[in-house]
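Participant: Coordinates for the following, if possible.
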Amino acid sequence: MDCVFCRIRDGQIPSMKIFEDGRTLTIMDINPLNSGHCLVVTKAHAPSLFEAEVEDLQAAIAAAKKVALAIQHVLKPDGLNLLQANGPAAFQSVPHFHIHLIPRWNGDGKGFDWTPTPGNRDQIMKVGERLRGLLK
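Facilitator: Prediction:
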């Protein structure tokens, strides 16, 4: 398998590891949006959220909390984005489950091109009903 995160996990590619537990490792992002941008990566290979084991996802969010608190203490950002993408349409660049932790500062000039606009209420309700029916 030629997965960059699996190769990092296996020590085949150097990285700046800042935290590791039995199911996850956290590395500094080499293309950071802001200083302190890091990635929580599951050790088990799963291309996305859809294939990842629940236990790995639980460990990843617990690691994200631990690392976020360290970021808050060391860098004192005004905020923090927790970002996770699944599939090319969602701009996932590496097909291995990972969570971005991105420290944010007021006026940092970074943003998301997402302008909130009201949705179609009927469509929202119809999709919500379909999802709720499947989740019961």
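Participant: From here on, just use CA atoms for contacts and neighbour counts.
Facilitator: Fine.
Participant: Measure how buried the closest residue to residue 48 other than its chain neighbours is and give me the count.
Facilitator: Counting by C-alpha to C-alpha, 6 or more residues apart in numbering, residue 97 is the residue found nearest to residue 48 once chain neighbours are left out, at 4.7 Å. Look at residue 97: counted by other C-alpha atoms under 10 Å, it has 27 neighbours.
Participant: One more, please, to line up against the first structure:
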Amino acid sequence: MTVYDSDNVFAKILRGEIPAVKIYEDADILAFMDAMPQGDGHALVIPKAPSRNLLDADPATVATLFRAVQRIARAVRTAFGADGVFVSQYNEPASGQTVFHLHVHIIPRFEGVPLRGHAAGTFADRAVLAEHAARIRAALDADNAGPAS
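Facilitator: As a prediction, the model looks like this:
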């Protein structure tokens, strides 16, 4: 098994070395906007515990992560009035994993609207990401329970 690399981009975000447009944060979880979104409202949810992916994560970390994923996914769907929500998680390069810190993608989906490519180097406008994050936070607040309950 490959060792966790503490210099991956998400570890750097957790340490505050790289900025992110945050949606939600608690002692165990960080949810933020994908900087190269495949659709408006594309969010990422990560555990703060160092885990390369689902295959090496502690089961308690996975349980906490997916409780938050469910709540964030509901908020994303509400915030964007989406027809559905795409939730994905990749493990190792053969599956498409490119950042080796456990993370889950949440993307609102609309009938007949294809996803955009996840093109490396094409970053979304930070002001747009901030507006999307605000919409998701408002939906979380309206839910009154917070992601990890």
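Participant: tell me which element the aligned partner of the residue nearest to residue 48 of structure 1 in structure 2 falls in.
Facilitator: Under the alignment (TM-score structural alignment), residue 97 of structure 1 maps onto residue 102 of structure 2. Following DSSP states H and E, there is no helix or strand that holds residue 102 of structure 2.
Participant: Contacts only, for the aligned residue in structure 2 for residue 10 of structure 1.
Facilitator: Under the alignment (TM-score structural alignment), residue 10 of structure 1 pairs with residue 15 of structure 2. With contacts taken as C-alpha atoms under 8 Å, 6 or more residues apart in numbering, residue 15 of structure 2 has no neighbouring residues.
Participant: Try it again at 10 Å.
Facilitator: Contacts of residue 15 of structure 2 were listed using C-alpha atoms under 10 Å, 6 or more residues apart in numbering, and they are 9, 48.
Participant: Over to residue 44 of structure 1?
Facilitator: The contact partners of residue 44 of structure 1, taken as C-alpha under 10 Å, 6+ apart, are 5, 6, 9, 23, 24, 52, 53, 56, 96, 97.
Participant: what's the answer for residue 111 of structure 2, then?
Facilitator: 82, 83, 84.
Participant: can you name the residues of structure 1 that the longest helix belonging to structure 2 overlays?
Facilitator: The single longest helix within structure 2, with elements called by DSSP state H, is helix 59-80. When structure 1 is aligned by TM-score structural alignment, the counterpart of helix 59-80 of structure 2 is residues 54-75.
Participant: Now which of the contacts of residue 44 of structure 1 would you call buried?
Facilitator: By neighbour count, with 16 or more other C-alpha atoms under 10 Å, these hold 5, 6, 9, 23, 24, 52, 56, 96, 97 as buried.
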